[in-house]
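A.B. asks: Everything below, folded, please.
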Amino acid sequence: MTINEQEIIDYVNSIISHPIAIYDVKVHARNKRYLIELYLDNFENKYGSVSIGECETVSREFSSLLETEKGELDFVLRVSSAGAERELKIPSDLQRFQGLLVKLKHRNEEGKEMEKVYKILSVNEKEVHLEVFQKGKKKKAEEPIIVNLSDLIKGNLYVSI
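C.D. replies: Next up is the predicted model:
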């Protein structure tokens, strides 16, 4: 018995509903045994956090569905939240997490790669307006910067403790 990523997505989507959504699915197969890693998102939570209870419910319902639909499938299932410092899906997550801190890797005007922590001020279809994050005592605030979406390389939510 086999299973693929699209089947998993279809099964999970049949048991979850808004605001819970699939953030990512990873499937690892070894010797007819599958490790299924399911990462969930919550669109009503400011940070996208999913509770342990929600993960347990999805895990229980998905396992039951798999046992019914794919009875002979040998699998280990891990269900979790996408995480506090999840990777951003650019550009859609920039709008969603506006006002929060993010760690962005991007090219500057000279084409040099740089990585800093910013607060997302605003986003439009071409660019993102950012404020450099300064931990601790307030120094003289830097001017907000504008980065073209095409210059963004990767980003993650950032948690400052």
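A.B. asks: all contacts plus neighbour counts: C-alpha atoms, from now on.
C.D. replies: OK.
A.B. asks: Isn't Phe75 up against Arg33?
C.D. replies: Yes: if you go by CA atoms under 8 Å, Phe75 and Arg33 touch, sitting 5.5 Å apart.
A.B. asks: The two: which is more packed in?
C.D. replies: When neighbours are counted by other CA atoms under 10 Å, Phe75 and Arg33 differ, and Phe75 comes out ahead with 18 against 14.
A.B. asks: So that one lies in a helix, does it not?
C.D. replies: No: counting by DSSP: H, G, I helix; E, B strand; the rest coil, Phe75 is not part of a helix but strand.
A.B. asks: That one and Arg96, how far apart?
C.D. replies: From Phe75 over to Arg96 the distance is 34 Å, taken as CA to CA, to the nearest Å.
A.B. asks: In the protein, which helix is the longest?
C.D. replies: For the chain, the longest helix by residue count, based on DSSP state H, is helix 52-69.
A.B. asks: For that one, buried residues please.
C.D. replies: Glu54, Cys55, Val58, Ser59, Phe62, Ser63, Leu65, Leu66 (16 or more other CA atoms under 10 Å).
A.B. asks: Now the second one, please; I'll put the structures next to each other:
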Amino acid sequence: MPKERVVDIVEQLTLPILQACDVELVDIEYKKEGGSWFLRVFIDKPGGVDIDDCSRVSEQLSERLDEVDPIPTAYFLEVSSPGAERPLKKPADFERAVGMYVHISLYEPLAGHKSFEGILAAYDEQQATVEFREKGVVKRVEIPVDAIAAARLAIEF
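C.D. replies: From the prediction side, this is the model:
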């Protein structure tokens, strides 16, 4: 079964569980590492998730996956927080991140850069505006949303 299909099926099985546990889905990853398959479900909530949240979701999701059995091969299920460098995937993720320090990678260079790290100053469904430092000077770039390959919160050093 294609990885994309597995992720779609798992997402549909996961959403009602997350809603009942009052947490949100950040991302689902299904990939092979070494000789083993891993199904990773990243969850979050305002104030962050704790081990009890992850355990509760893991137990319920594991039972549901055993019932439906959508994955034909053996795999390891991991439910965890997305961490400090949470990915930004959905418009709501970007909207929540306005004013925060982010890292954005692009498909193609823009203004001489293939990635930007700085404050997400603004976001709408067409573009993300990032304020970043280059040689001590604060600059601003408007990045078309369809040019973004990946985005995440970042830790500023």
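A.B. asks: TM between them?
C.D. replies: The TM-score (TM-score structural alignment, normalised by the length of the second structure) is 0.69; 145 aligned residues with a CA RMSD of 3.4 Å.
A.B. asks: Three-state assignment for the nearest residue to Lys114 of the second structure once chain neighbours are set aside, please.
C.D. replies: Nearest non-adjacent residue to Lys114 of the second structure, counting by CA to CA, 6 or more residues apart in numbering: Leu106, 5.3 Å away. Under three-state DSSP, the three-state class of Leu106 of the second structure is strand.
A.B. asks: about what we covered before: between the buried residues of helix 52-69 of the first structure, which is nearest Glu109 of the first structure?
C.D. replies: Nearest to Glu109 of the first structure among the buried residues of helix 52-69 of the first structure: Cys55, at 42.7 Å, using CA to CA.
A.B. asks: if I read this right, the closest one contacts Val79, doesn't it?
C.D. replies: Yes: Cys55 of the first structure lies in contact with Val79 (CA under 8 Å); the separation is 5.8 Å.
A.B. asks: any common contacting residues for the two?
C.D. replies: Common contacts of Cys55 of the first structure and Val79 (CA atoms under 8 Å, 6 or more residues apart in numbering): Leu40.
A.B. asks: so what's Lys51 of the first structure closest to, chain neighbours aside?
C.D. replies: For the record, residue 51 of the first structure is Ser, not Lys. Ser81 (7.4 Å).
A.B. asks: For the one you found, give me its contacts.
C.D. replies: Applying CA under 8 Å, 6+ apart, we find Ser81 of the first structure in contact with Tyr39, Leu40, Asp41, Ser49, Val50, Ser51, Cys55.
A.B. asks: Now with 10 Å, please.
C.D. replies: Residues counted as contacts of Ser81 of the first structure (CA atoms under 10 Å, 6 or more residues apart in numbering) are 22-24, 38-42, 48-52, 54-55.
A.B. asks: filter those to the buried ones?
C.D. replies: By 16+ other CA under 10 Å, those give Ile22, Tyr23, Leu38, Tyr39, Leu40, Asp41, Asn42, Gly48, Ser49, Val50, Glu54, Cys55 as buried.
A.B. asks: how about the helices in the first structure?
C.D. replies: Along the first structure, counting by DSSP H, helices occupy 5-15, 52-69, 92-96.
A.B. asks: now these as a markdown table including distance to Glu113 of the first structure?
C.D. replies: Listed next are those as a markdown table, based on distance: least, CA to CA, whole Å:
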| stretch | distance to Glu113 of the first structure |
| --- | --- |
| helix 5-15 | 33 |
| helix 52-69 | 37 |
| helix 92-96 | 19 |
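A.B. asks: Which among those is found nearest to Ile146 of the first structure?
C.D. replies: helix 92-96 (13.2 Å).
A.B. asks: on average, how far is the closest one from the matching bit in the second structure?
C.D. replies: Compared with the second structure after fitting, helix 92-96 of the first structure deviates on average by 2.6 Å (mean CA distance after the TM-score superposition for the first structure).
A.B. asks: Show me which positions of that helix end up buried.
C.D. replies: Leu94, Gln95, Arg96.
A.B. asks: likewise stretch 116-135 of the second structure?
C.D. replies: For stretch 116-135 of the second structure, the neighbour count (16+ other CA under 10 Å) marks 116-123, 127-132 as buried.
A.B. asks: Tell me how far the residue sitting furthest away from the middle of the first structure lies from Lys89 of the first structure.
C.D. replies: Using CA atoms, centre = their mean, the residue of the first structure lying farthest from its centre is Lys140. It sits 32.6 Å away. According to CA to CA, Lys140 of the first structure and Lys89 of the first structure sit 31 Å apart.
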